[in-house]
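# pasting a predicted model and its sequence here:
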Amino acid sequence: MRHVVIGGGVGCARYVRGLREHVRRTGADGEIDVVVNTADDWWVSGLRISPDHDSILYTLAGQNDDERGWGRRGESERVSAELSEWGATPGWFTLGDLDLATHIARTSWLRAGDSVSDVFARLGSRWDLGATLHPATDHEIDTHVVTADGRRMHFQEWWVRERAAVPALRFEQQRIAEARPSASALESLAAADVVLLAPSNPVVSIGPVLAVPGLRDAVLASGAPVVGVSPIIGGSVVRGMADACLAAIGVETDAAAVALHYGSRSRGGLLDGWLVAEEDPDAVAPVQSAGIACRSIPLWMRDADTSAALAAEALRLAAEIAAR
């Protein structure tokens, strides 16, 4: 069975880790592919930084810092501090020394002519990840934010320095109209038995993936059931500032509202199924009324058991949908 996950960042990383755990525990003969958002990538001090990819890479490799939620465990930050002293990096954007090594390797390969897909493969070959990571596109589509006070800035500046406190009017992926899906992303979707939307930020992690011309069509053309997991629990975001992103596109911070934003596949949208938290039972009826199969279950991924259980529920719902 081929599982294809779409997303990026910490929520996606933990979800894929749970899916991997479920596959290993059940002894299922299954492959896991992850189509990763690259729209929050950017250039810093001549280095290409890829936060969503690296969160997933480090988590699956067992190298992530669970306390901070990003970067490598056992980090030091001497190089970042020195770069800041030289004025070569902004003081508000701190990178660990081990993390910087990843960025240096990535940048050297890109400058030597490797594609982003090539770099994903090289970085992923170091550890036994139990999954294969694919960029949504090999093109640079960095996200810029237009804010309510009239400024335009890179998404990372708005997210990390401003902490999303300045209201955003809109998010713009640069040159996305000319971008094309990576060949490996298309191949994985064409062979998918199930497509899973991770509980990632709907606006800046999953949204840009689906906005790459041709990629949304590839999801729908796969014929596989598409099941998503709500990133909203009890009317609040699980982590980060996704509520500020949702507000910018006029979507409430609500499990049902996010499902309706994606839309029902039977009515021209994307979703066949949607999982909401046990804290949000009232979300089930409006989602089902919109033509999306919906279940209310525990969504908190606290450990290997709860994460694997969530993945199992998503696959169970996908199997029910496929059997109809």
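Sure, I can see it. Everything numeric in this text was worked out from a predicted model, so none of it was measured. Residues are numbered from 1 along each chain as shown.

# for the rest of this, base every contact and every neighbour count on C-alpha atoms.
OK.

# report how many residues lie close to the residue nearest to residue 231 when sequence neighbours are not counted.
Spatially, and ignoring its direct neighbours in sequence, residue 231 is nearest to residue 199 (4.4 Å; Cα to Cα, 6 or more residues apart in numbering). Neighbourhood size, residue 199 [other Cα atoms under 10 Å]: 26.

# one more: residue 205?
Neighbours of residue 205 (other Cα under 10 Å): 24.

# quick check: it touching residue 11?
No: contact criterion Cα atoms under 8 Å: residue 205 and residue 11 do not qualify, at 10.1 Å.

# do a quick rundown of the helices in the stretch 1-150 of the chain.
9-26, 51-61, 78-85, 97-111, 116-124 (DSSP state H, counting those that start in this stretch).

# which strands and helices sit next to whatever helix or strand residue 172 lives in?
Per DSSP states H and E: residue 172 is located in strand 168-173. Counting contacts by 3 or more Cα pairs under 8 Å, 6 or more residues apart in numbering; DSSP states H and E, strand 168-173 is packed against strand 143-147, helix 242-248.

# got the angle for the shortest one vs strand 168-173?
Same thing as strand 143-147. Between the axes of strand 143-147 and strand 168-173, defined by axes from the mean of the first three to the mean of the last three Cα atoms, to 10 degrees, the angle is 160 degrees.

# please compare the first structure with the one that follows:
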Amino acid sequence: MSVERVIALSGGVGGAKLVLGLSHALPAERLLVVTNTGDDFDHFGLRICPDTDTVIYTLSDLADREHGWGRTDESWNFMDAVRELGGADWFNLGDRDLALHVLRTDRLKSGESLSGVTNHIAGVLGIRVSIVPMCDQPVATVVETADGPLEFQHYFVRERCAPQVTGFAFEGIEKARPNPALISALEDQPAVIVIAPSNPFVSVEPILAVPGMRTALRDCGAPIVAVSPIVGGQALKGPAAKMMAELGVPASAVEIARHYRGFIDGLIIDEKDAHHMREITDIGVPVEVAQTVMSDLNDRVELAGRTVDFAARLRGGIKR
């Protein structure tokens, strides 16, 4: 597989799996990962960036594979002390993980941009892949529910995704601007843009909602390929299927194609959804069938290769 730069849009755990595969399938300097920052929030006075940190921990081989979030070999003395003092314990912060948030917050308060802090942390941890937040301006995903609006982490962690979803909002999005490093990479005419198998509503949409982002991605000329996060009617990770059902949308790869129709040039679906190929093609989205359930590193690398190869085949037929 020979390819120029690949740009991947990623949320947390599911997206990070494909990002890891891409990092093994490509030279590090040819991969740029754009992370969702709509999940970012302040907790105990610290700036927490869950999706960005998941990508960082995954690429540095520090991710806790059992939980799917946080650092491996973690200890929990801080959280134990918080509970003893009667503090809020709904969002777990491990002792090792806490160090990252403290240092990030300190550098941000000193005037450094989120991009600069992220680049520093990635470099210290030996990551050679470029990881760039979608923007440096703060954006907050709000989940609108039947019980009222909830900040994303309150919905996702504190309430365990229980409230019925009615919609989404992105506070601060009107002041956001696409990350300059991403714009620079787009001007260099990348070969492929990959939308990782992340939640389309709360992981990918915040990225695409940044003013000017969709146009910049579409106008760069690279094929845009999404990997469906829905397999056999279920989300492998997170509440995407539940959200779709509550919004009155069937949880299927077909609906993922409809969601991205007009923006993507192709969709990769799992072998379990091969029977949807004709339906997806009929709505105007080219489709590729592959094993998208990534159980180990080999699966991640294999899917990464299939994704890039599919995009390469689409490249000649793009008309914009």
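In hand now; what should we look at? None of the values given here were measured: they were computed from a predicted structure.

# got a TM-score for the pair?
TM-score of the superposed chains, computed with TM-score structural alignment, normalised by the length of the second structure, equals 0.94; 313 aligned residues with a Cα RMSD of 1.4 Å.

# so stretch 295-302 of the second structure aligns onto which residues of the first structure?
Aligning stretch 295-302 of the second structure against the first structure (TM-score structural alignment) gives residues 302-309.

# which other residues reach that stretch?
For stretch 302-309 of the first structure, the surrounding residues in contact (Cα atoms under 8 Å, 6 or more residues apart in numbering) are 14-15, 17-22, 299-301.

# weed out the non-buried ones from these.
Among the contacts of stretch 302-309 of the first structure, the ones that count as buried by 16 or more other Cα atoms under 10 Å are 14-15, 17-22, 299, 301.

# ok so, going back, which one of the helices and strands packed on strand 168-173 of the first structure lies nearest to residue 153 of the first structure?
Each of these has some distance to residue 153 of the first structure by Cα to Cα; the shortest is strand 143-147, at 5.4 Å.

# which residue range of the second structure does the closest one align onto?
Aligned using TM-score structural alignment, strand 143-147 of the first structure spans residues 141-145 in the second structure.

# map residue 114 of the second structure onto the first structure.
Alignment note (TM-score structural alignment): residue 114 of the second structure maps to residue 116 of the first structure.

# ok, for that match, nearest residue in space, not its chain neighbours?
Among residues not flanking residue 116 of the first structure along the chain, residue 138 sits closest, at 5.1 Å (Cα to Cα, 6+ apart).

# ok, now residue 181 of the first structure?
Closest residue to residue 181 of the first structure apart from its sequence neighbours, by Cα to Cα, 6+ apart: residue 137 at 4.5 Å.

# before we move on, what about residue 162 of the second structure?
Per Cα to Cα, 6+ apart, closest to residue 162 of the second structure is residue 155, 7.6 Å.

# OK, contacts around the one you found?
Taking Cα under 8 Å, 6+ apart as the criterion, residue 155 of the second structure is in contact with 143, 161-163.

# so it, which of the three states?
Under DSSP: H, G, I helix; E, B strand; the rest coil, residue 155 of the second structure falls in the helix class.

# average gap between the longest helix seen in the second structure and the first structure?
Of all segments of type helix in the second structure, defined using DSSP state H, the longest is helix 297-315. Overlaying the first structure shows helix 297-315 of the second structure at a mean distance of 0.9 Å from the equivalent residues (mean Cα distance after the TM-score superposition for the first structure).

# quick check: buried residues in that helix?
By neighbour count on 16+ other Cα under 10 Å, the buried set for helix 297-315 of the second structure is 299-312, 314-315.

# quick one: it to helix 13-25, angle?
80 degrees.

# gap between helix 297-315 of the second structure and the chain center?
When distances are taken as Cα atoms, centre = their mean, to the nearest Å, helix 297-315 of the second structure is centred 17 Å away from the chain's centroid.

# ok, stretch 141-154 of the first structure next?
Chain-centre distance of stretch 141-154 of the first structure: 20 Å, with Cα atoms, centre = their mean.

# for that stretch, buried residues please.
141-147, 152, 154.

# distance to residue 187 of the first structure added to the residues you listed, as JSON lines?
Shown next, in JSON lines, are these (distance: Cα to Cα, whole Å):
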{"residue": "141", "distance to residue 187 of the first structure": "21"}
{"residue": "142", "distance to residue 187 of the first structure": "24"}
{"residue": "143", "distance to residue 187 of the first structure": "25"}
{"residue": "144", "distance to residue 187 of the first structure": "29"}
{"residue": "145", "distance to residue 187 of the first structure": "31"}
{"residue": "146", "distance to residue 187 of the first structure": "34"}
{"residue": "147", "distance to residue 187 of the first structure": "37"}
{"residue": "152", "distance to residue 187 of the first structure": "36"}
{"residue": "154", "distance to residue 187 of the first structure": "31"}
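
# just the residues you listed now: which is nearest residue 1 of the first structure?
Nearest to residue 1 of the first structure, judged by Cα to Cα, of these is residue 141 at 31.3 Å.

# that closest one against residue 178, yeah?
No: counting by Cα under 8 Å, residue 141 of the first structure stays clear of residue 178, with 9.3 Å between them.

# and the residue nearest to residue 231 of the first structure, helix, strand or coil?
coil.

# OK, contacts around the aligned partner of it in the second structure?
Mapped onto the second structure by TM-score structural alignment, residue 199 of the first structure lines up with residue 197. Applying Cα under 8 Å, 6+ apart to residue 197 of the second structure gives the contacts 10, 14-15, 18, 226-229.

# how close does the strand holding residue 172 of the first structure sit to the second structure?
Relative to the second structure, strand 168-173 of the first structure is 1.4 Å off (mean Cα distance after the TM-score superposition for the first structure).

# what span of the second structure lines up against the helix or strand following that strand?
Reading on from strand 168-173 of the first structure to the C-terminus, the next helix or strand found by DSSP H and E is helix 183-190. The aligned range for helix 183-190 of the first structure in the second structure is 180-187, by TM-score structural alignment.
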